[in-house]
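**Student:** Can you look at this prediction? I've put the sequence above it.
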Amino acid sequence: MGIHHFFHINFKVSKRSLICIILGFLCINAASAKSGGITNSKGTVDYKAINCRKHGASLADFGGKGDGKTSNTAVFKAAIANLSKVASDGGAQLVVPPGKWLTGSFSLISHFTLYLHKEAVLLASEEESEYPLIDPLPSYGRGRDAAGKRFQSLIFGTNLTDVVVAGGNGTIDGQGAIWWKKFKGKELNNTRPYLIEILYSNQVQISDLTLINSPSWHVHPTYCRDVIIEKLTILAPVDSPNTDGINPDSCTNTRIRDSYVVSGDDCIAVKSGWDEYGIKFGMPTQHLSIRNFTCISPDSAVIALGSEMSGGIQDVRAEEIYAINSQSGVRIKTAPGRGAYVKEIFVRNMNMNTMKYAFWMTGSYGSHPDEGYDPKAFPVIKNINYIDMVGKNVTIAGNLAGIQGHPFTGICISNVTIVMAKKKSSFFAEKPKKLPWNCTDISGTSNDVSPKPCGLLQDKKVECSFPADKLDIDNVELKTCSVSV
């Protein structure tokens, strides 16, 4: 049974069972992402957060109904407005108790925690009227789906300090099917809502949750600093459009840990703005740390850099990455008109099983927001390091295509062993190519790589680099907090 068929008929099985069925031997690691806190003798649950809160309330205290039918949008707004009066005095937290809580978009506040009980399901409304229209992001100039505005995300926040969305592995269900149908039918004039989007904020935490079926991207921190994303299980059908897992966008100091994504698009997509708008806004994604991450995405990348990277991407460190049945392991996507750079990228200890491409770089990913881009704004791609990787059942080891006259430079690949597919993959139509590597307009070095790379990656006895220091965000230790259950 193919993976597309599997998702269509079995998507209602428990999240843990599903992830275990798919990941098999990796399931022992998935248990760490399932932690829902420890209930103690005081009738509270302990959980980890950047800050604990002095004040708290339950959504039920404000008249919420967890019947899966009654809209709680006004209840969420009233509860958060009420807690905003005390949030500056030691912080506030709102608990979503057991039940199915239907809601449209609502906004968070500073010094605040939204906590989902392990038996809570937050159901996203399917009504467009429940999502206010907001302006396009300034670094994009327009919506991603359409030239109009954007539907505000289900959980939204802007200009915040110290905000946490966490839970005992409670579930947020985007109920995206109706949005996917409208998008495919070209019925939308505005961009679909994301599940969680936080803008212009610092000290952001999103953790210990199951996120499913977002209308579009699941997690989108944008123009943020000091972001912690960890212990997420993100699930969407593999044929759902643009259901990226985690998309750090023009963010500084971000860590992604212990998370698992099954998606119809890139599992992690690192971004920083689109063509002339991103160049003008000029805010890079930098100092990003990814560790212990698992992805299944038959049509997209495990980690994508771009294609919207016009503010720049630099200092990305990824390790302990597990790729299964995915189109590509690491992909750089850019084009003339993007400008800026992707540089100082470090990936090590990556395990790939059943892939079309292990390494993929594209200098002609030519989607543009409008005709106002500068075709002579060439991106600089340099100092890309891939270290200590293994792959099996791979169709193409590397497809590395830079830009004529503006090659991608400083590519270093060392200690990599890829076992090529012997027959047509059950997931991809293409048969294995005779040449495992295809390289144009790139330069760099390789050492101890099998199969032997293209000649543009010179064989030298050098080890590719990986930073020895830790990023500041890696050193942040979460506090043990508690919530009444």
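**Tutor:** Sure thing, it's come through. Numbers count the residues shown, from 1 in each chain.
**Student:** from here on, contacts and neighbour counts on C-alpha atoms
**Tutor:** Fine.
**Student:** Secondary structure of residue 279: a strand, I assume?
**Tutor:** No: Residue 279 is assigned helix when assessed by DSSP: H, G, I helix; E, B strand; the rest coil, not a strand.
**Student:** So it versus residue 378, what's the distance?
**Tutor:** Distance, residue 279 to residue 378, by C-alpha to C-alpha, to the nearest Å: 11 Å.
**Student:** Which neighbours do those two have in common?
**Tutor:** 338-340 (C-alpha atoms under 8 Å, 6 or more residues apart in numbering).
**Student:** Tell me the one among those residues nearest to residue 72.
**Tutor:** Each of these was checked against residue 72 using C-alpha to C-alpha; the closest is residue 338, at 41.8 Å.
**Student:** I'd assumed residue 308 was in contact with that closest one.
**Tutor:** Yes: taking contacts as C-alpha atoms under 8 Å, residue 338 lies within contact range of residue 308: 7.3 Å.
**Student:** circling back to that earlier point, can you pick the most crowded of the shared contacts of residue 279 and residue 378?
**Tutor:** Neighbour count (other C-alpha atoms under 10 Å) singles out residue 338 as the most crowded of the shared contacts of residue 279 and residue 378, with 34 neighbours.
**Student:** Put this next to the previous one:
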Amino acid sequence: MAAQMEVVLGVIILGFLFSVRGIEGRRVGVVESFEYTGISCRAHTVSIKDFGGVGDGKTSNTEAFRNAVVHLSRFSYTGGGLLYVPAGRWLTGNFNLTSHFTLYLARDAVILASQDINDWPLAKPLPSYGHGREAPGGRYTSFIFGTNLTDVILTGEGGTIDGQGEAWWRKFHGGKLKYTRPHLVEIMHSTSFQISNLTLLNSPFWTLHPVYSSNVIIQALRILAPVKSPNTDGIDPDSCTNVRIEDVHIVSGDDCIAVKSGWDEYGIQYGMPTKHLVIRRLTCISPYSAMIALGSEMSGGIEDVRAEDLTAINTESGIRIKTALGRGGYVKDIYVRGMKMHTMKWAFWMDGNYGSHPDGHYNPKARPVVQGINYRDIVAENVTMAAQFKGISGDPFTGICISNATIGMNPKSKEEPWTCSDVQGITSRVTPRPCNKLLHANVVTCAFPKESLPIDEVKLKKCVYKVKNNP
């Protein structure tokens, strides 16, 4: 009951912030028409009801979803296919996506994840992790999953994908799981993926996990989980290139967005960075974690991240960089501007001694590089500590720039506003005054690139459909 109340509270807080754009739906007799904006339109449309789907919240629709996707896969090279999910509560086990495919959820459609652990097949660990993130063995396959695909869309009229994660959280806390919990949505080794205009609810583990993928568009999502639910990250771009995240509102038990690229020696060997990432108009509530975290699994590298128009409310930290000896890799060319924060423990946090290791085979001499970190145009209030910056002895974090930042401290805080070690950089027009390791300059504006990235040039099409509304 407490977990449900937290989610309800999150919905109330964010309700005035969130609006679904560019979508209309209406019923005309036995025909339902709808439209969406997407990277592609489809030539063939079917409803989950055409495959025997029953939206009563009790009947298993696993075979219906799997059969519908197999049917639409036949049209991959003749215009693609769209699977329409009408209003109802559609219980199902895991199912896979296909190329040139759209999954569309109507306004009151809810896809419910099965709570039967037998409905969740096992998979091998990711090669850049070499290890289940929570256990030595493999992991449970994500609820909605796709690999080696192109041109895939998950969208709708504000419909919901509910992972029903509470049973997984109980098993995790009770030490009853031999394998890593599943993600809610995962796309892997794929290109041209869009997810938009949906609510993602109660993931068992990380919510949305694009990995080893490129040209990813994430727009107008609500991602909700109880703030004490374990490891329910909102979005985890992982070894991805050209990703655009816009107009997303997250209530989470962990980082709202966690940027990753592999774990220790496995990530170093795999060598696939996350780069060219855009984040705009993000709202985050996460009392025990960060609005945007870079790492801690960053062994393949993270570079060219551009984040702007950010709002954090009752969140542990604003921007957090997490790494450690043995990680290797790098975090560089990070640009943040236009950030508002309300009730925070830290506005900024960098930690060079964070996180566990997959096994004992990592190289403790694999030193991560952190450089070129730019923050500007920031207002915060009711903050316990302005920043905690801890680099690595003999391997300082360099090129830190903070400009035009006003951080209002909680008057009851007894902490030093700034804690700094093994860092180098410059600040300008920052209050309270930063530590001496960050040199003070009168007029400096930290960098933010003017040129756009290729993912910003992707234009969405208007697609209009009609589907028979079978009783």
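**Tutor:** Looks like it arrived, so ask away. Here the structure is a predicted model, which is why all the values come from computation and not from measurement.
**Student:** who's more crowded, residue 279 and residue 378 of structure 1?
**Tutor:** Legend: neighbour count by other C-alpha under 10 Å for residue 279 of structure 1 and residue 378, higher for residue 279 (24 against 21).
**Student:** can you pull the contacts of the aligned partner of the more buried one in structure 2?
**Tutor:** Mapped onto structure 2 by TM-score structural alignment, residue 279 of structure 1 lines up with residue 268. Neighbouring residues of residue 268 of structure 2 by C-alpha under 8 Å, 6+ apart: 128, 262, 299-300, 327-329.
**Student:** All the helices of the stretch 201-350 of structure 1, in order from the start?
**Tutor:** Applying DSSP state H, counting those that start in this stretch to the stretch 201-350 of structure 1 gives helices spanning 275-281.
**Student:** who are the neighbours in contact with the counterpart of residue 193 of structure 1 in structure 2?
**Tutor:** Counting by TM-score structural alignment, residue 193 of structure 1 corresponds to residue 182 in structure 2. Contact analysis of residue 182 of structure 2 by C-alpha under 8 Å, 6+ apart lists 139-143, 204-206.
**Student:** Restricted to strands, list those.
**Tutor:** 139-140 (DSSP state E).
**Student:** Could you pick out the buried ones from the contacts of residue 182 of structure 2?
**Tutor:** 139-143, 204-206 (16 or more other C-alpha atoms under 10 Å).
**Student:** Which of these sits closest to residue 348 of structure 2?
**Tutor:** Of these, the one sitting nearest to residue 348 of structure 2 (C-alpha to C-alpha) turns out to be residue 206, at 22.9 Å.
**Student:** Distance to residue 8 of structure 2 added to the contacts of residue 268 of structure 2, as TSV?
**Tutor:** Below are the contacts of residue 268 of structure 2 laid out as TSV (distance: C-alpha to C-alpha, whole Å):
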residue	distance to residue 8 of structure 2
128	36
262	34
299	37
300	38
327	38
328	41
329	40
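**Student:** Against residue 161 of structure 1, how distant is residue 113 of structure 1?
**Tutor:** 11 Å.
**Student:** should've said residue 332 of structure 1
**Tutor:** 32 Å.
**Student:** Could you check which of those two is surrounded by more residues?
**Tutor:** Neighbours were counted for residue 332 of structure 1 and for residue 161 using other C-alpha under 10 Å; residue 332 has more, 25 against 18.
**Student:** Tell me the counterpart of the more buried one in structure 2.
**Tutor:** Per TM-score structural alignment, residue 332 of structure 1 is aligned with residue 321.
**Student:** For its match, give its distance to residue 405 of structure 2.
**Tutor:** 18 Å.
**Student:** Report how many residues lie close to the aligned partner of residue 214 of structure 2 in structure 1.
**Tutor:** Under the alignment (TM-score structural alignment), residue 214 of structure 2 maps onto residue 225 of structure 1. Residue 225 of structure 1 is flanked by 23 other residues according to other C-alpha under 10 Å.
**Student:** Residue 225 of structure 1 contacts residue 198, doesn't it?
**Tutor:** No: counting by C-alpha under 8 Å, residue 225 of structure 1 stays clear of residue 198, with 10.7 Å between them.
**Student:** contacting residues for the aligned partner of residue 160 of structure 2 in structure 1?
**Tutor:** Aligned by TM-score structural alignment, residue 160 of structure 2 pairs with residue 171 of structure 1. Each residue near residue 171 of structure 1 by C-alpha under 8 Å, 6+ apart is listed here: 116, 118-122, 209-212.
**Student:** let's go with 6 Å and repeat that
**Tutor:** 121, 209-211 (C-alpha atoms under 6 Å, 6 or more residues apart in numbering).
**Student:** just residue 343 of structure 2 next, same as before
**Tutor:** Taking C-alpha under 6 Å, 6+ apart as the test, what residue 343 of structure 2 contacts is 314, 382-383.
**Student:** which residues sit against the longest helix along structure 1?
**Tutor:** Of all segments of type helix in structure 1, defined using DSSP state H, the longest is helix 73-83. Residues outside helix 73-83 of structure 1 that contact it (C-alpha under 6 Å, 6+ apart): 64, 103-104.
**Student:** what range in structure 2 matches that helix?
**Tutor:** Using TM-score structural alignment, helix 73-83 of structure 1 pairs with 62-72 in structure 2.
**Student:** Mind reading off the mean deviation between the matching stretch and structure 1?
**Tutor:** Superposed on structure 1, stretch 62-72 of structure 2 shows a mean distance to its aligned partners of 0.9 Å (mean C-alpha distance after the TM-score superposition for structure 1).
**Student:** Can you point out the buried residues in that stretch?
**Tutor:** 62-69, 72.
**Student:** Quick check: closest non-adjacent residue to residue 448 of structure 1.
**Tutor:** residue 415 (4.9 Å; C-alpha to C-alpha, 6 or more residues apart in numbering).
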